[in-house]
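Trainee: here is my input; please provide its structure:
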Amino acid sequence: MSDLPKSARVVIIGGGVVGCSVAYHLTKLGWQDVVLLERKQLTSGTTWHAAGLIGQLRASSNMTKLARYSADLYLGLEEETGVATGMRQVGSISVALTDERLEELYRNAAMARAFGVPVEELSPAEVKARYDHINLDGVTGGVWLPTDGQADPGNIALALAKGARQRGALVKERIKVTGIAREGRRVMGVDWVSDSGSDTGHIACDMVVNCAGMWGHEVGRMAGVNVPLHACEHFYIVSEPIQGLSQMPVLRVPDECAYYKEDAGKIMLGAFEPKAKPWGMKGIPDSFEFDQLPEDFDHFEPILEAACNRMPMLTDAGIHTFFNGPESFTPDDAYHLGLAPEMDNVWVAAGFNSIGIQSAGGAGMALAQWMQDGEKPFDLGDVDITRMHPFQGNKHYLFERSKETLGLLYADHFPYRQKATARGVRRSPFHHQLTEAGAVFGELAGWERANWFAEAGQEREYRYSWKRQNWFQNSAAEHRAVRENVGMYDMSSFGKIRVEGPDAESFLNHICGANMSAPVGKIVYTQFLNSRGGIEADVTVTRLSETVYLVVTPALTRLADETRMRRLVGDYRVTITDVTAGEGVLAVMGPRSRELLQKVSPNDFSNAVNPFGTAQEIEIGMGLARAHRVSYVGELGWELYVSSDMAGHVFEVLQDAGRDMDLKLCGMHMMDSCRIEKGFRHFGHDITCEDHVIDAGLGFAVDLNKPDFIGKAAVAARKESGPKARMLQFRLTDPEPLLYHNEPLLRDGEIVGYLSSGAYGHTLGAAIGMGYVPCEGESAAEVLASSYEIDVMGIRVQAEASLKPMYDPKSERVKV
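Mentor: Down below sits the predicted model:
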């Protein structure tokens, strides 16, 4: 194999549609010395048997942007490369068989309008008019997306590969990567062997991209990185030719776990069954190439039976092909993209959860731009691989979770829906006490977190709905306790990262917007900014001593935030340590929180000794803790950090002392409803790497007077020019509708954006939303002078708008 180079700028491992897309987009940016290695033939893993559905609406604005980019790219590839992609914009129809599903579809239609995707809500009769072959039994309505399409998956990949070759990429088939050489946090090159075994070699490289699909987990281990995914069996049938069948839209019937695609006069019926069959637990056979798995008609039969009723012509048409092929699925049904946290030059694009064809074009473009610039081109938090925590690479965990994630693609996407599988992995020191008290747990990054508390005799589980769910009143009572009396909730899952060393202050001043030259005991609210002034992390930093700080991060982004710090250490003399599991954290919040703490501790919690934004070491019961006077709920309160060995004792002491005060245990739903009333931003929703800190209304957390720090120039420029958008808080004037996120935001009758987050404000008496309003060149008064509406499931609801928090705008309650 003398034509394989000894060195390359980048080696891409995997020749499916995603690997070909990464190669295509890197060369489009002008990269040379791009090498793609495929163990067998291009597309021979999962790409070749993909259904080729090209849907454009995804769960967030940027994921929709990437899907739309894919569709546009595929339409033009044939002209560029001469390879037919089969891309046809046939449109798609999704139908509902329940009122709950119809609300989901209509909410999605509203979201599509906010994202600029053409959409139309359909009555049952209108569904029939667009898809005559359907049996309307039970159909409650549907949604029409005219620009959705279908394409030939294999040819898309081959067209991308040809485009990459035309610009100088080397694409080699039948070359298997057998090892990856590493030094510290960098890969140095890859070892390879030819398919015949007769040739071996090594390619030194500056970076590696893992596009290995269902082999991605294994390739990740070779590179020293965690790529959590698991293969599952995936089924479809293709009918015999049906006389007179012409081009049809794609039809999805998610309540029956089915999709239908016309192809060359035949009907393909595909399934996303509720309980999937994991595959490849002992590894994928080395000979796997364009392979399929044994049929399992018993597993598929319930789907087929419902399909024959829904599509009567299938009853008479014979089955031409029964196909079972493996595809990879991730723990949260979102693909993996980006720079792996464990290494500084290993990139990942894998785990596409059966939507690889519609995602590959955009994912390749985004990753290539990220590799070029060293910063994400826009918010990719939904798919950034740093959201995955180390334990999620556990094979047993992946086996259990994959049984559920395939089916979740077509399950009802209810708000607050919790995963049912692979639970109980991470528990706080208070888990047992919370369970005894009636906690109903949700899961985030593996952490079991009390979301709400059931009353005596009430079932301890979610009953999902788009309307008020069964815990709505429970959370309202918890909300009132924090607003009017005193509540306590577990915050142990939040990340705790210790930064210590002689350069700790200067290092944190370099990466944080706020000034870290603070006295010992001071708590500083700040952001990690990128060079554009976008928000990479939203944290509090407590100075524990002259050389030690504690950075507290959201649970989900702990690894991402720690990784960012490690990559920016450079020559700073600091040590960074994750100490999350070392301390339990109880938040005691509400007007009587000081009274409760004074009952259990001899320490002074007065404003004179412990003002807002400071921490002090305290005695509590017979133990010790550190009391941080901060609040994410907008009330007087403390977060108590307790070493894990004393956590149970401290919980009991507070619970016993609080009984005659009617102390109420509270959950995460309460925290969310209280924080949104106070206008506090939620990282990942309200603030992301593409949201400028000034536009987000967080300029107060940036100190432009301190020496240079990351993003300083961008912040100074935006302060000078004024914001391009403003984060507003909205309150619906009708107390009945509920807000979640992504609802269209209308200003003076025109869609100008969408809500970044939403929850019910029990004190304000209506649903509350947060969202950005474009306002370049406008004053705050001009922005507020407009009238605003929120589109809830196609119905415009009038909303009050405010730049200041609607609840306690002067923050008097937290400082009392």
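Trainee: CA only for contacts and neighbour counts going forward, please
Mentor: OK.
Trainee: beyond the longest helix belonging to the chain, next helix or strand please.
Mentor: Counting residues, the longest helix in the chain under DSSP state H turns out to be helix 61-81. Downstream of helix 61-81, the next assigned helix or strand under DSSP states H and E is strand 92-96.
Trainee: in the stretch 701-816 of the chain, mark out all the helices, start to finish.
Mentor: Counting by DSSP state H, counting those that start in this stretch, the stretch 701-816 of the chain has helices at residues 712-721, 780-784.
Trainee: repeat for the stretch 251-400 of the chain
Mentor: Going by DSSP H, counting those that start in this stretch, the stretch 251-400 of the chain shows helices at 297-310, 313-316, 356-373, 395-408.
Trainee: how many neighbours does Glu289 have?
Mentor: When neighbours are counted by other C-alpha atoms under 10 Å, Glu289 registers 16.
Trainee: how far away is it from Ser21?
Mentor: 20 Å (C-alpha to C-alpha, to the nearest Å).
Trainee: just to revisit the earlier point, export the helices of the stretch 251-400 of the chain to TSV and tack on mean neighbour count and distance to Gln469?
Mentor: What follows is the helices of the stretch 251-400 of the chain, written out as TSV (neighbours: other C-alpha atoms under 10 Å; distance: least, C-alpha to C-alpha, whole Å):
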stretch	mean neighbour count	distance to Gln469
helix 297-310	16	29
helix 313-316	16	38
helix 356-373	23	33
helix 395-408	22	20
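Trainee: closest one to Asp503 among these?
Mentor: Closest to Asp503 of the helices of the stretch 251-400 of the chain is helix 356-373 (C-alpha to C-alpha; 27.9 Å).
Trainee: and that closest one, how far from the chain's centre?
Mentor: 17 Å (C-alpha atoms, centre = their mean, to the nearest Å).
Trainee: before we move on, back to that, could you dump the helices of the stretch 251-400 of the chain into JSON lines with distance to Phe680 added?
Mentor: As requested, these are exported to JSON lines (distance: least, C-alpha to C-alpha, whole Å):
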{"stretch": "helix 297-310", "distance to Phe680": "45"}
{"stretch": "helix 313-316", "distance to Phe680": "54"}
{"stretch": "helix 356-373", "distance to Phe680": "30"}
{"stretch": "helix 395-408", "distance to Phe680": "31"}
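Trainee: want to put them side by side, so please do this one too:
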Amino acid sequence: MNKQLPSSAQVVIVGGGVIGCSIAYHLTKLGITDVVLLERRTLTCGTTWHAAGLVPTLRANYNMSMLANYSASLYEQLEAETGQATGFVRNGSLTIATNKERMSELKRGASMAKVAGFPCDVISPDHAKEMWPLLNVDDVVGAIYLPMDGMTSPVDTTQALAKGAKLGGAKIFENCKVLDMKIRDGKAAGVITEHGDIDAEYVVNCAGMWAREFGKKAGVNVPLHAAEHFYVVTENMPDLQHGLPTMRDMDGYCYYKEDAGKMLIGMFEPNAKPWGMNGIPEDFHFDELPEDFDHLEPYLEAAMHRVPKLMETGLQVFFNGPESFTPDDRYHLGEAPELRNYFVAAGFNSVGIQSAGGAGKMLAEWIHKGHAPRDLWDVDIRRNMPFQGTQAYLQERTTETLGLLYETHYPFKQFKTSRGVRRSVLHEQLKAQGAVFGSENGWERANWFANEGQAPEYEYSFGRQNWFDNNKAEHEAVRNSVGVMDQSSFCKYQIEGPDAEKFLNRVCSNNVAVKVGKMVYTQWLNERGGIEADVTVTRLAEDRYLVVSGVACQTRDLDWLRRNKGDHRVVITDVTSAMAVVTVMGPRSRDTLSKLTNADMSHEAFPFATSKEIELHYALVRASRITYVGELGWELYIPTEYAPSVYEAICEAGEEFGIKPYGYHTMNSLRMEKCYRHWGHDITDEDTPLEAGLSFASDFDKEGGFIGKEALLAQKEQGPLKKRFVAFLFENPEPLCYHEEPIYANGKIVGRTTAGMFCHSLGATVAMGYVEHEAGVTKAWIDESQFEIEVECERYSVKPSLRSLYDPAMEKIKC
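Mentor: Coordinates of the predicted model:
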């Protein structure tokens, strides 16, 4: 390093790969020019330099697709702006399918591409061969072609971003290792480097494979682990056409791209090889890892099957380089919950080049605005739990996550590795009842229950999976008699102190100044009116409340509470592990529980939204009359050690009523019939309660107001809402939809689904989602319009509704 480090900067970025350079570039575009980027060795020397440079535009969902599309557009114009060539070309991409299920996945992606506005053609095997003449299509059943996909030179693109950042005023220092963090008053305050200290208002961790270890220096959890990642390059192939689209054979775990008359073949193989378990060598830069022909042999054989010309072509390069992977194959973005003003952009799972433009823009805007610029929950670093940063968990999960990028992405598909992290105290009882477990935020949860003699395992499909009839039986038990469910994975927070009511009334949109023993359904909003959380609040005492939310939001919810605590005299305690939760739901739930308690469970004595501590069997239990399935029922909050005996007693008491245990898939089908929203899918920080049809859960007249009130009032004043949440019932009972399917009104795309599930009481799939109409999404417009939802490139007529599709008058709940 031959330049003098400044003593201070507004933003310090640690890491000089494509991500760090993109953030620096985008910060300067926003007028934040006091930016310093520090690279321990040389720009791109970690992972970026050996990336394949693919820039596809279609990702797993709409939001991520839009970010990828922005990257492509950015790279296309960078040379004109900076004078630095990027090598970007839009050569398109071709993805083939060799079985019906893969083709279903590709068609669903093609349908979603229409929402995003990308051209995407579903083509025949013969057409695929015309586009890729060396392709063997004997076992191909179909393909999709995306003409706007591209590829770029990773090093040149990074250099162009770096040059653009410097033109905007940013300073870049190579050969400057960051040794430690400076922290003050719970905020990032700068960095300590081998060449001096830099004070900073913001620090951004873009350290790639080193991000986890660097995060630890600030007490920040960045769960990622490096894995060996392979590609080969052939000798010159005279028959290989120039400018071919990138070709993916995901069933063979390989992609193929033309590279200056040669063919580059990359692998995303199952049973990947974690690397760097004992730390990354200090001098690691521009390094390669040893070859492993035995590991790759099955995939090279698959490549020769797919492109027979390879059988007579030699290999010139056998490359192995490390890439970092996260536990769920989604990158980490955003402000760390552990430390204010500390941002992370790392763990890009081999999609760093295609993601860098969009991710850099989003993080720069996040710093600039002080909040996420759009719904980024998929990649928000606050989704992580501390256990996910442990070495053993990451090492085992990494063997799976690399290959999952090319696995068929079935609905309800479960991870196989790093399982059993968090188990309910009822786990073994559920297992004995035939539970088939899924994993959510580390919890093992019963998703469905196998019948006697039925294998307790998934058989995946985009159609009706092997648990469809099990789901129907569980669903009907809850609707017609009684069901019991373990929901111990609920996140539970106790808020207590002299200012508990005042604090929660500021955070919650509804009024929690209620009598002891009353429950309140409410949202937490941001200043823009977007929904940050969807919770129930129970008043336990004058100065004490219990807040309950969904399993995925534990870190995020606690972060929101703590950052809004201010000077309020309250103590916030995570009590998730202290209580098991057993829900008893259905028209015979009262009869079942009454056999185990002397408490009066009648509607008059125990009305809806009431919570009481009662004697149940041998235990003292908090019984809360609330529902997420649309039936009479109670959530029972039980001290953990008493839960097994209470659960056993409930199952015995309910035998005469035909009680059945039910799982999370059934809870989903039940809640979909009631059109109950799910945070993270149906409602996010981009959606307001007015748009989501949840304004009834906001009290605009309560003293002191609430966060987001002014934004909601302003939205009300604008007239009819241009965006609204609508439920749809399919007229045809056959199709199944899940999320991201296009919604049409009068032949025009007006939105996309947020969730879908076959609902047995209604006999067809219910989908929910937001629709937009410039003149206002009024009931009259909805009633006058013809709606369709597209599933696998075929449109189906659906009936819209702004109300619940099952028991809209709530007669079954309040009885």
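Trainee: quick one: the helices in the stretch 51-200 of the second structure?
Mentor: 62-82, 100-116, 125-131, 154-167.
Trainee: next, the mean deviation of the third one compared to the first structure.
Mentor: Looking back up the chat, that one is helix 125-131 of the second structure. Taken over the aligned residues, the distance from helix 125-131 of the second structure to the first structure averages 1.1 Å (mean C-alpha distance after the TM-score superposition for the first structure).
Trainee: contacts for that helix next, please.
Mentor: 94, 96, 135-137, 140-143, 244-245 (C-alpha atoms under 8 Å, 6 or more residues apart in numbering).
Trainee: ok, the residues you listed vs Lys29 of the second structure, which is closest?
Mentor: Nearest member of the contacts of helix 125-131 of the second structure to Lys29 of the second structure, counting by C-alpha to C-alpha, is Pro245, at 32.3 Å.
Trainee: contact partners for the closest one?
Mentor: 91-94, 131-132, 257-258.
Trainee: kindly report the same for Ala109 of the first structure.
Mentor: 119-121, 143, 793-794 are the contacts of Ala109 of the first structure under C-alpha under 8 Å, 6+ apart.
Trainee: please apply the same query to Thr158 of the second structure.
Mentor: 17-18, 21-22, 43-44.
Trainee: top of those residues by neighbour count?
Mentor: Cys21 (33 neighbours).
Trainee: if we can go back for a sec, can you redo the contacts of Ala109 of the first structure as JSON lines with neighbour count?
Mentor: Converted to JSON lines, the contacts of Ala109 of the first structure look like this (neighbours: other C-alpha atoms under 10 Å):
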{"residue": "Val119", "neighbour count": "21"}
{"residue": "Glu120", "neighbour count": "17"}
{"residue": "Glu121", "neighbour count": "20"}
{"residue": "Val143", "neighbour count": "23"}
{"residue": "Met793", "neighbour count": "19"}
{"residue": "Gly794", "neighbour count": "18"}
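Trainee: of those residues, which are reproduced in the second structure?
Mentor: Among these, the ones still in contact in the second structure (both residues aligned by TM-score structural alignment, their matches' C-alpha atoms under 8 Å) are 119-121, 143, 793-794.
Trainee: nearest to Glu546 of the first structure among these?
Mentor: Using C-alpha to C-alpha, those come closest to Glu546 of the first structure at Met793, 53.6 Å.
Trainee: which residue, other than its chain neighbours, is closest to the closest one?
Mentor: Arg107 (4.3 Å; C-alpha to C-alpha, 6 or more residues apart in numbering).
Trainee: that neighbour contacts Val792, doesn't it?
Mentor: Yes. If you go by C-alpha atoms under 8 Å, Arg107 of the first structure and Val792 touch, sitting 6.7 Å apart.
Trainee: Leu229 of the first structure corresponds to which position in the second structure?
Mentor: Aligned by TM-score structural alignment, Leu229 of the first structure pairs with Leu224 of the second structure.
Trainee: now Glu289 of the first structure
Mentor: So Glu289 of the first structure corresponds to His285, using TM-score structural alignment.
Trainee: residues contacting that match?
Mentor: So His285 of the second structure contacts 41-42, 45-46 (C-alpha under 8 Å, 6+ apart).
Trainee: could you do Glu476 of the second structure as well?
Mentor: 760-761.
Trainee: would you quantify the distance from it to Pro587 of the second structure?
Mentor: Glu476 of the second structure is 11 Å from Pro587 of the second structure, by C-alpha to C-alpha.
Trainee: who touches the residue lying closest to Arg58 of the first structure once chain neighbours are set aside in this structure?
Mentor: Once flanking residues are discounted, Arg58 of the first structure sits nearest to Thr64: 4.7 Å by C-alpha to C-alpha, 6+ apart. Counting by C-alpha under 8 Å, 6+ apart, Thr64 of the first structure touches 56-58, 115.
Trainee: rerun at 7 Å
Mentor: Listed by C-alpha atoms under 7 Å, 6 or more residues apart in numbering, the contact set of Thr64 of the first structure reads 56-58.
Trainee: can I get these in TSV with neighbour count and distance to Gly637 of the first structure?
Mentor: Output for these, formatted as TSV (neighbours: other C-alpha atoms under 10 Å; distance: C-alpha to C-alpha, whole Å):
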residue	neighbour count	distance to Gly637 of the first structure
Gln56	25	45
Leu57	25	42
Arg58	18	39
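Trainee: which among those gets closest to Leu559 of the first structure?
Mentor: Of the contacts of Thr64 of the first structure, the one sitting nearest to Leu559 of the first structure (C-alpha to C-alpha) turns out to be Arg58, at 25.4 Å.
Trainee: what does that closest one align to in the second structure?
Mentor: Under TM-score structural alignment, Arg58 of the first structure pairs with Arg59 in the second structure.
Trainee: distance of that match relative to Phe118 of the second structure?
Mentor: From Arg59 of the second structure over to Phe118 of the second structure (counting by C-alpha to C-alpha), the distance is 11 Å.
Trainee: try Leu636 of the second structure
Mentor: On the measure of C-alpha to C-alpha, Leu636 of the second structure and Phe118 of the second structure end up 48 Å apart.
Trainee: how close does Asn608 of the first structure get to Met248 of the first structure?
Mentor: Residue 608 of the first structure: Ala, not Asn. 73 Å.
Trainee: excluding its backbone neighbours, what's nearest Arg494 of the first structure?
Mentor: One correction, residue 494 of the first structure is Phe, not Arg. The shortest distance from Phe494 of the first structure to any non-neighbouring residue, by C-alpha to C-alpha, 6+ apart, is to Ala555 (4.3 Å).
Trainee: what do we get in the second structure for that neighbour?
Mentor: So Ala555 of the first structure corresponds to Val551, using TM-score structural alignment.
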